[in-house]
Every structure is written in C-alpha cells, then in structure tokens.
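[1] Kindly return the folded structure for what I paste below:
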Amino acid sequence: MPTTPPQRDLSADPRPRTGRVRRRAAALVGALALSALVTSSLVAPADATPVQPAAPVRPSGPAHPSAPAGPSPAAKGPDLGANVTLVTPDQPQDEVQARLDAIAARQIGNQFGPERDAILFAPGTYGSADKPLAFQVGYYTEVAGLGRDPGDVVINGTINVANQCDAASGCIALNNFWRSLSNLTINPAGGTSCTPGTEFWAVSQAAPMRRVDVTGATTLMDYCTGPSYASGGFIADSRLGAVTNGSQQQWLTRNSTVGTWSNAVWNQTFAGVQGAPAQSFPDPQYTTLPTTPVSKEKPYLYLDARGRYRVFVPKVQRDSTGITWANGSTPGTSLPISRFFVARPGDSAKKIERQLAKGRNLLFTPGVYGIDRTLHVRRAGTVVLGLGLATLTAEKGVTPLEVADVAGVDVAGLTIDAGAKSSKALLVLGQGHRKGPKGSTKRNPTAVQDVFFRIGGPHVGRARTSLVVNSDHVVLDDIWAWRADHGEGVGWTVNTAATGVVVKGDDVTATGLFVEHYQRYNVVWTGERGRTIFFQNELPYDAPDQAAWRHGSTLGWAAYKVGDKVRHHDLWAGGSYIYTNVDPTLHLTQSFEVPENGGVRLRDLVIVSLNQAGTIDHVVNGVGPSVAPNPLGGSSIAYLRCFPVC
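    Sure thing, here's the model as predicted:
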C-alpha cells in the first residue's frame, strides 16, 4: 500500500451496483481497475491534476482571540439531552476516546436506525502529535466545534469516515450518508501505515463538511481498502490543503480555499473556491465558477466567552469567494439560546407549534420526532436548526414544516421523512405569488441548508413532492431529496413520490442539489431567473416496464425540467444517471428538458448508463449523445459542454 494517495484520473471507472440496492459491489472490471490503482505507485498523467498554488501555512492552535487559554467553562444553558456529547479540554483524553469510539461502534452500521448523536467540542485543543485524538464518524452523527470560529477548537488527530466493508460488496463508501463535520481545525496526526497524517472523509450524499480548517492532507476516498468508490458530497466555507478526490464521482466545493485538488472523475464543481482547478470540462471534468452568486452559510451553535450557548446566523453574501472567516470572524448575527425553544424527542408537534406561535426559534436536539400536525413558521428571521441530523417524520399525511411568506428564515440541519400516509409535500416555503405579507427578499433571503428528504428507507414513506419553493429569493444549499432505492418500504407502488423538488418562486438559487429516483420529473422549475450550481441525479431504478414510465410519446421523465414559459434560467454542472435494474431495456428520451428561447442556458452536462441497465437517448431536448448499456460491463458516459450554444 502506498503511504500517499494515488494521483490518477478515475473517470473511466464504473460505478458499482448490483440488484435493486444502489450502492453495492462493483462489476469485476471496476474492482480490478481500482485495486490496481491503490496497490501501485503510478503517477498521474501531467494533465490529470492542474498545477495549484501551495497549501497555505496555518496555525496549529486556536487562532481566534476570544478562544479560552485554559479549560473551557462549563456550558451554561439548557440541557441538550442524552444524545448530545459535550467534550471539554479538561476531560481525560482516554475517557473522551472511549466515549467517541462507543458512539462510532453504535452508528457505523446504523443506516436506518432511530439513534441520533451530536458530538460538540468546547473551545480548546484536543490530542497531541504524540497522542492524537482519532475517531470515526458513523450514521446520524454530527461532529462540531463550539467556538465562534474554526480556530477555537483544534483537533490534533483525525475525524474519519472510512469505507464500509463486507464479503459481498467489498469496501465502498457509496452508502456513507447522513453525518456532518463543522466548525473546527484538524491538524492530521497519527494513523496507520496507510493513513499517516491524512484526514479521511469518504462520504456520499448528505454528509457535509462546513467551516473546517484542515492543515494537512485530506482525502475524499478511503484508498486503504478497495474498491473505494464514493459518490457525491459537499464542502463549504472550509480551508483545506492537498485534497485527493480519487474515486469520488461528483462533488461540489463552495466558498472555500484549497491547496491542490486531484482527479476529476465525472463531475467536480467549484464555486468561489480559491486555488480551484481551472475550468476545463469535459477534459478533465472540472466546472469552476470564480464566485458564488449568492450564499448564506448555515447557522451554528457556539459558546461565548462566558460559556453560554448562542446560535450564530451568518450574513448573506453575494458574488463571493473564499471563506467567511479569512480576515476575522464570520459576519452575521448572534442570538441567545433563550430565544429558542429547545425541542427534545417526545415533544409533541402541538407543543412545538405553540412555541413557534409565540415567536420562538427552534433548536431540535438529536432524535426522531413524529409530526402529526404541520409546524408553521410565520415570523420573519426565524431559525429552525437541527442537531445530530434530527429527523421529522410525517404522520397522518401532514406536511411537517411550512414557512409563510416572510423574509430571512433559516431551516437547517434536518432530515424530513415521509410517513406511510402520503403527504402533499414535506417542506413548503411560501404561499406563492399573491398579495399579502412581504416574503423572502434579495436583501434578506430565506435559506435551507443541509436539509435531507427521504421517501422510504427506514420505513414505508409516501409523498407527492418533497420540497416546494413558492417564495422568491430563496437559497437552497446542500439538499438531498431521495426516494429510497434500498432499505424498508421500497418498491414502485410502495414508496410512491412523483417529484423531488418544485421551484415556483423567482430568483431562487440552488448550490448543491441532489435529487434521486422520483417517479416523474425529479425537479420541476417554473420560477424566473433560477440558478443551480451542481445538480446530481439518479433516475428511478424500479419502473416495472416502459408503459409505467412514459408520458405521451416521451419515454420516461426528464431529471430536470424547466417550465415551458420560463425565459431565464442557468444550470452549471448537471449530472443524470440511469440504472433500471427491474427492466434493463428501458429508455429515457432526455435527461434535461428546457425551453429553447436563448435565455435558458445549461453548461457542463454529463449522462451515464450504469451497469448494463437503461439507455438515455439524448442529453437535452433531443440533442447530445446517447448512453446505452456497455456490453463489456461497467458504465458508459457522455458529455455536453453547453446548451443551446457555447
């Protein structure tokens, strides 16, 4: 095994699947290809990794002047419950290590269980070069620093996500969902002979990294075991040195700084990232925007200098680049915890709704909440924040959460599950274009950050639509809407869901939109001047035949549909993949369907046929190449640089 990651473009490697379960063992050819990669010392071709500036030099300890010099004061405020583990610098490291290892042991294999955890580090330094603090992050686990800025919490060690290994599937990261890392500094230390001084974050969807400062190497694949596949992730407001993308098939990095980045694979996207590879799609497959048009970082919990809990709400940014904390603290507003209702598992929807009616913000502590009546957010500026991927489960066919036509709301850090009785939607923003209270505005937009929707998986779930955006000027930042392809309650007539995301509002911006397996259009966008930076999609696996998956003369339903009357819309870096394992003969006419009026522009598109099942006839509107099952196994891939013209 090499002691440094391989630097070779893996764009030809197939994405592994078998049977109905999406994230499973690779075709043998793919496994052999990646095995050869990780056991060799091959050097990448000269053009595989663009030349990057050297990684910046950063401090090894707390950098923010408000960081306590000694042990942190005890946290002052409400009890956050048994599912929150508060770590302080004065706790013996052996004790801390044991507690974190116990959480990992419970959560690493817990893909659909009810357990939820938040591991919160008080300001200070943990571990050392001689005795690093190193631990794994499993399902439904949030790891976060409680400082005002990332430099206030320093980990000398690693916080890793590794491949999941079993005899049937080998070792892959395609199922490494539902976890997060934020607001701290990592000085990578320790590790095995394969992993010295490297932060491993081998994840797929719904596993964001935010506000993290990694002073050494980072890898987005676990190259110590094979075949090492991973599929899709999100980094924002972070500063990283050398990054090995490796087998990550698609990824979005936004408003960050990187030293180097290796390997493009299918679709690597950068928006407002200092040090990013130059625009070069499709050879290699880098999509690079110099700035992010609009962004609003996720609110976060922290401890002030007196040890009191507060929630910080970052300020909206426009045409921005780099991290928000480069020249001091992130700009924004600090809210005392006293302005929040701290919800705990077992609290009824009626009780939570009553607190919202009083004008309180919401902090959901880790757990699963049965929501049998809609929670209404009616006050401008309300923050609804989940810890430990807190999960709202629809009951009685309700819509769990609705936001009125008000400005400046943040909904962040939640998983929202459909229930057995079908809901019209799982989250609705605004009531649409009508007279009434002024809603989300350009100056004060509503934002949805790290919110993940599930139709099936842990249990039977049904919903017509997962996310409906009626308001204008909304920011959608890292959304995964998933009609389950594996788990419990899965089947064409079982976990029914027509559309993942519907956008009717104007001037809506999505940065990181993952929408998968819905039975009709996966995304329908009818609002004007919409913008999507990075779209990742898989079409439904389980349509029983072509008659069940077509409308009129059109075969299947496009992944991304822009309304026929829309005059202006922009999409950068769109990927759509087909794998119809129930009927491998199925065709899709096109993955993208848009009006042809000169004002709707698509750039850097990729389509893929996976593992000899399913054909996409065209990329967009009957234009572009097709992808069909590869007779040699693995995947077939096609690209379209732009539509209608470059």
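[2] From now on I want contacts and neighbour counts done on CA atoms only, so please keep to that.
    OK.
[3] could you pull out the helices for the chain?
    Along the chain, the stretches classed as helices by DSSP state H are 28-38, 93-107, 349-357.
[4] Tell me which of those helices lies nearest to Trp251.
    Distance to Trp251, taken as C-alpha to C-alpha, is lowest for helix 28-38 among the helices of the chain, at 19.0 Å.
[5] Buried residues in that closest one, which are they?
    30-31, 34-35, 37-38 (16 or more other C-alpha atoms under 10 Å).
[6] Walking through the stretch 451-600 of the chain, point out its strands one by one.
    If DSSP state E, counting those that start in this stretch is used as the criterion, the strands of the stretch 451-600 of the chain fall at 465-469, 475-483, 499-503, 509-516, 523-525, 530-538, 550-551, 554-555, 560-562, 569-578, 587-588, 592-593, 600-609.
[7] so which of the helices of the chain gets nearest Gln590?
    Judging the helices of the chain by C-alpha to C-alpha, what sits closest to Gln590 is helix 28-38, at 26.7 Å.
[8] For that closest one, what is the distance to the chain centroid?
    Distance, stretch centre to chain centre, for helix 28-38: 27 Å (C-alpha atoms, centre = their mean, to the nearest Å).
[9] One more: stretch 157-169?
    Taking C-alpha atoms, centre = their mean, one finds stretch 157-169 lying 19 Å from the centre of the chain it belongs to.
[10] buried ones in that stretch?
    157-164, 169.
[11] Another for comparison:
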Amino acid sequence: MHFALLLPAALAVGHSSALSITLTPEPNPPDFGPNVFLLNPGTEPTDVDKRLEQIYETNRDWSFYSQFGEHRTAVLLMPGSHNLDINLPYYFSVIGLGRNPGATVVMPGVWNVGLRVDEQQNWMACNTFWRSIENLRMAMDNVDWFVSQGAPLRSVIIDGNLTLSGPAPDWSSGGCIANSKIQGNISMGTQQQWYTRSTAMYPYPWSAGAGSYVCVGCQTIDGQPYANSYNWDADRAQSSHTGLSYTDAPEVFAEKPFIFVEGGKYYLRIPGVTNSRWGPDWESGSTVSFDRVYVARSDTATATAINEKIAAGVHVVFSPGVYILDRPIVVNHAGIVLLGLGYATLVPSFAGGALVEVGNVDGVRLAGLMLQAGPTTLATEALLRWGSEGSTYAGQPGNPGFIYDLVARAGGPDFSAVGTKYFVQINNGWVIGDNLWLWSADHCSRNAQARCIPQRYVDTALEVNGEHVQMFGLSAEHTNKDIVVWNGEKGSTMFYQAEFRYTMGLKSDPGSWTNVSRSAGYRVNAFDHKAVGFGVYAVVAPLADTSVMEPIRQDGGMLGIVVKHPATYTFGMKDINCKNWNSSWPVESKISCKAWSDSSGTCLDLEVG
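    Okay, here's the model as predicted:
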C-alpha cells in the first residue's frame, strides 16, 4: 500500500510548513529482530530470564569474546510495573517505552537486585564499558552502577541511592548521568571523573582527586539551580584544578530522541530545543509515528537501503548488531534522526571518505551509535564528518545538530591494523555533542595490558572547524597526534577527559611512528572558547612491553593545553588538571607543561600534577 503524506522537513507532527512525499509506510509495530527483548509488565518472564542470564554469563568478563565480540542486546520494557533483575553486561541496554521515565517502573525481582552493574567478578570497573539504562524509573533503595566510559544513565528516576563504584581498591573511571532525577544520595566511591547534565540531585559528596566532577545545568531535589562555580571575567586563578564544577544550563539544547508505545503502536519522540533550561526535560517535543521510521537490522539492511530511506525523509532506528557497510551513511535531509539501540555498531568496508556524512542541513540528531574504524588499507578520513571540509555553513541556533551517546572506536576486536584520520570532524556551525567517547583502544583482542597488536592509527579524535560547536561530556584517548584540535570560534567544552597514547608503536616498524614532536591534549586555535572541568593524563608509559613496543617519547614532553591566544586560557578555561601518574618518568615521556602558548612559544602554566 502507498499513501500520500504532507510532511514537514523534520517530519514533526503539528507543524504547518510541509512538502508532499509519497511513501510506503513502515510496519508499525516494527520487527526489531532477534537481539531485542520486548517485555510486558505483570508477567514472570521465566524463559527470558534464562536467556538474559546466559547473555550475562557469556558477556560480563574481560575475555575477548565478552569484551570485543559482536553480541549486541536491547531490552525494551513496555509501560507499567516490572519486577525484574538484570545485571547489565557488555553491549547491553535497558530502555523504557513510556512517554516519560515515570511511565515504566522497575522493581527488584525474585533475586531482589533490580537493574544494576556490580563488580561482575572483575577486579575493577575501569574497564566496564558499553551498557546503558534509559527512560524508566528504578523503584529501588539502592542502584549499583559500577561503570566507566560509554555507560550512561539517561532520562531515569532513581527513588533511592546511587552507588557509582565498588569498594576500594575497585577503580572506576568516568561516566554520565543526563536528564534525570536521583532522589537519594550519590556515592562517588573511586570514580576518577564524572559528567552530569540537567539532573535534579543532591550535590556531589566531595570533589574528585586527580579527576573532575562536572554538573551542567543541574538543580537540587526541590528544583533550585546550583550556583555557577565560575566568573568568566576572572583571571587565571580559576584555571587551577578543583575537581568539582557546577555550570549554568546550556544556552541551547534538546534532549535525546527516544521511542514510546501507545495503543500497540510505536512512536519516535523528538524533544524540542530549549534555552537555558535547568533540570530534566521529559515533556517538550514532537512525535513521529513508526510508519515513518525505518528499523534497520544488521542481518538485512544495506547502506543503500538506509540512504534511500533517509533521502525520502524517513528516520532510522538501528537494531542491535554489527553493520558492515559498503558505502557511507549520508544525511542530506533536515531533521533526520539516526538512533541506535543496544550499541548498534557501524563499520566501513569501503575506501576513503567518512563512515557517516552529514551535509548542510539543520536539526539532524545522531544518537546511541558505535562507529568503528576499519582496516588502515581503507584510508578512512573520518568516522563521522559533519559538513564537508572547508564548509562555511553556519547552522541554526534554533535548530542545531545533535550528537548523543556516541562511541567511536579504533582497535579492540580487530586482528589487523585499523584506523582513521579523525574519529569526528565537525565543519558546520551549531552542532552540539552530549556524552562522546572517542577511543583509540589501549588494550585489544590479543592482550589486556598497555600495548595493542595489531596497531591502531588515529591522528586526531576530534577536529572542530565550525562556529558555536559545543561539547558536553567529552572523552578522547590515545591518538597519534593532537587529541583534540579546535579551530571554530565561540565553542565550548564542559567536561573533558583525555589520555595520551602509551607507546610510540612497534619497535619492528619505526616507519609507522608519527608525531615525535610535542602533541597536545587539547589544542585551541580559536580566540573565543570556554572550557570547564578538564583532566588530561599521561598514564602508563612504563607498563608497555618495551621488548615489543617503543616507549612514548616526545621532544620536550607532551603539552596538556595549547592555545594560540594566551587570553583564551587566562579567561576561558576553568578547573583544568594535567597529571603524570608517575613523576619520575623522563621528561620526553610525560606532560611537561599544563598550558602552552603557540604565539609566544612559552609555558603559561607549569602546574602539572
């Protein structure tokens, strides 16, 4: 059956401007495929429990298959009350299907644990990645969420306390809470760093030691905004590391799109753009029927089919799976949503270009995807490129582009050398990121220590050339050259975590080494730039297997922050930390300057821990 639709460019219900398109409606309800579990409330999902328990037992530890396998899982919970016990393993998401978090309630099941990530018999949580909970309420006295990067709690209500790490010496290293309400106390434990945004909560109980805790647009439980920690007219005294920062609400923002169910039909909710909003937003936005949402499955979908849907103005939901793509995903239609479930992973098999390309269009939202580098022989330029190189497209403050919960990865599961020039390159203006982890792997399929064979080759994690680009919750690690390069004016980053790479590369292949000169953890060539809550680290040089790998060395040492204009650092950067985890390392193997001025060729700030 075909029918004619009058649809706006963004496919949002209730707008008057429209264009005429003839579309074949997508099935509603859709077929999400075998990696999605749909659970109804009020039933005992015995068979499902057994299957979920098997997934957990197979995929919880640090073994190759568990950590770097192709398993991907999403549990979708129908609105209502559920008695459920799930300990989330790798590549696993639990998502409520209500119009708001309160519509789907999870209480503990027969094992009396509810939803959690505990120690899972691993010796620390610093390697607990790639799992998430979204759009539901946890009616629990305490929620254990012992995670590090790539593991957000988003749009959740927690009735009780939230514990973010196991007991010492368990070590955990970062995470994200966004658009939520935590009604009990938060225990940080050994968390080195943490990013929170637009959440109603009690204050962080203490400041981070060597790391950073940053709360953007947060409010107290009774709805009062937390005071901004900084005066932007103050001088460099506020650049010193504090480990605890509260900042104003984002001037422009929109929450992550999500799926809800009503009357047996599925809908895509696209939250509206808000200005300087404190605390969670669970109400604003527009609704699109799944008649106009293509559900891609890794066992059937092709890049050609996905691109045809996008060109026709149809949104795309990627079911959990690994998608090997023979051409880029191209978005040249305004307002398109690309939403991944259960860490849906896109991998290029074609030469050159970018894996995902967004053109000069407004309102595009990319969410919940893992983008993975292919073999170096492909010469991939970027995993995500927003606007062509040299673009002057300014974007729209009333309808920005958004990136949510993005993982970009090079290395890990691969048995040949992999890489990309950039993980993410943003050439257009008004693009906003929320919880990005751009990771050149520090451990891979053949080892679990401080070297990776085969090698990963990533020049730069993020390059920003457009104006008004903002990052909220950015982690980027182990690139061969500068980790982040920021050229566009009027940009900002609220929370940043970075690690320099561990080694130069294979002793047997010195020709592959790059950047023996000084590289930067965060290089800003723009003048007008704001930054809060940074942790830039040099971590494990002596742990590398020096019989195989050449230890990291750069003439004069690495540089934490590099600015072109000294005033950018003096007035624009607050709560900045650069740390060497072993001060006895030789100078060429550690950070030697916290903030460097390219224009004067001098170190502006020597304060390195």
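[12] Tell me how the two chains score on TM-score.
    Laid over one another, the chains give 0.81 as their TM-score (TM-score structural alignment, normalised by the length of structure 2), with 524 aligned residues with a C-alpha RMSD of 2.4 Å.
[13] circling back: looking at the strands of the stretch 451-600 of structure 1, which is closest to Arg641 of structure 1?
    strand 600-609 (4.6 Å).
[14] Tell me what angle that closest one forms with strand 569-578.
    10 degrees (axes from the mean of the first three to the mean of the last three C-alpha atoms, to 10 degrees).
[15] Need the contact partners of stretch 511-519 of structure 2.
    Residues outside stretch 511-519 of structure 2 that contact it (C-alpha atoms under 8 Å, 6 or more residues apart in numbering): 480-483, 504-505, 553-559.
[16] Now with 7 Å, please.
    For stretch 511-519 of structure 2, contacts defined as C-alpha atoms under 7 Å, 6 or more residues apart in numbering pick out 480-482, 504-505, 553-559.
[17] Now for the residue nearest the centre of structure 2: which residues touch it?
    Structure 2 has Leu436 as the residue nearest its centroid, 2.7 Å off, counting by C-alpha atoms, centre = their mean. Contacts of Leu436 of structure 2 were listed using C-alpha under 7 Å, 6+ apart, and they are 404-407, 473-475.
[18] rerun that using 6 Å as the cut-off
    405-406, 474 (C-alpha atoms under 6 Å, 6 or more residues apart in numbering).
[19] separation between the corresponding residue of structure 1 for it and Gly233 of structure 1?
    Residue correspondence to structure 1 (TM-score structural alignment): Leu436 of structure 2 is matched to Ile479. Distance, Ile479 of structure 1 to Gly233 of structure 1, by C-alpha to C-alpha, to the nearest Å: 11 Å.
[20] quick revisit: go through the strands of the stretch 451-600 of structure 1 and name the closest to Glu142 of structure 1.
    Of those, nearest to Glu142 of structure 1 by C-alpha to C-alpha is strand 475-483, at 15.5 Å.
[21] With structure 2 overlaid, report how far the closest one is off on average.
    By mean C-alpha distance after the TM-score superposition for structure 1, the fitted strand 475-483 of structure 1 averages 0.7 Å away from its aligned residues in structure 2.
[22] related to what we said a few turns ago, output the buried residues of stretch 157-169 of structure 1 as a markdown table; include the columns distance to Asn444 of structure 1.
    A markdown table is the format used below for the buried residues of stretch 157-169 of structure 1 (distance: C-alpha to C-alpha, whole Å):
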| residue | distance to Asn444 of structure 1 |
| --- | --- |
| Gly157 | 39 |
| Thr158 | 37 |
| Ile159 | 35 |
| Asn160 | 36 |
| Val161 | 36 |
| Ala162 | 39 |
| Asn163 | 41 |
| Gln164 | 42 |
| Ser169 | 47 |
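[23] Restricted to strands, list those.
    Among those, the ones falling in strands (DSSP state E) are 157-160, 164.
[24] returning to that earlier point: distance to Gly511 of structure 2 for the contacts of stretch 511-519 of structure 2 - can I get that in JSON lines?
    Converted to JSON lines, the contacts of stretch 511-519 of structure 2 look like this (distance: C-alpha to C-alpha, whole Å):
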{"residue": "Asn480", "distance to Gly511 of structure 2": "13"}
{"residue": "Lys481", "distance to Gly511 of structure 2": "15"}
{"residue": "Asp482", "distance to Gly511 of structure 2": "19"}
{"residue": "Met504", "distance to Gly511 of structure 2": "11"}
{"residue": "Gly505", "distance to Gly511 of structure 2": "10"}
{"residue": "Arg553", "distance to Gly511 of structure 2": "15"}
{"residue": "Gln554", "distance to Gly511 of structure 2": "16"}
{"residue": "Asp555", "distance to Gly511 of structure 2": "18"}
{"residue": "Gly556", "distance to Gly511 of structure 2": "21"}
{"residue": "Gly557", "distance to Gly511 of structure 2": "21"}
{"residue": "Met558", "distance to Gly511 of structure 2": "21"}
{"residue": "Leu559", "distance to Gly511 of structure 2": "24"}
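[25] Throw those into a markdown table and include neighbour count and distance to Ala254 of structure 2, thanks.
    Shown next, in a markdown table, are these (neighbours: other C-alpha atoms under 10 Å; distance: C-alpha to C-alpha, whole Å):
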| residue | neighbour count | distance to Ala254 of structure 2 |
| --- | --- | --- |
| Asn480 | 25 | 33 |
| Lys481 | 23 | 32 |
| Asp482 | 25 | 30 |
| Met504 | 20 | 40 |
| Gly505 | 26 | 41 |
| Arg553 | 21 | 42 |
| Gln554 | 19 | 41 |
| Asp555 | 13 | 44 |
| Gly556 | 17 | 43 |
| Gly557 | 21 | 40 |
| Met558 | 27 | 36 |
| Leu559 | 25 | 34 |
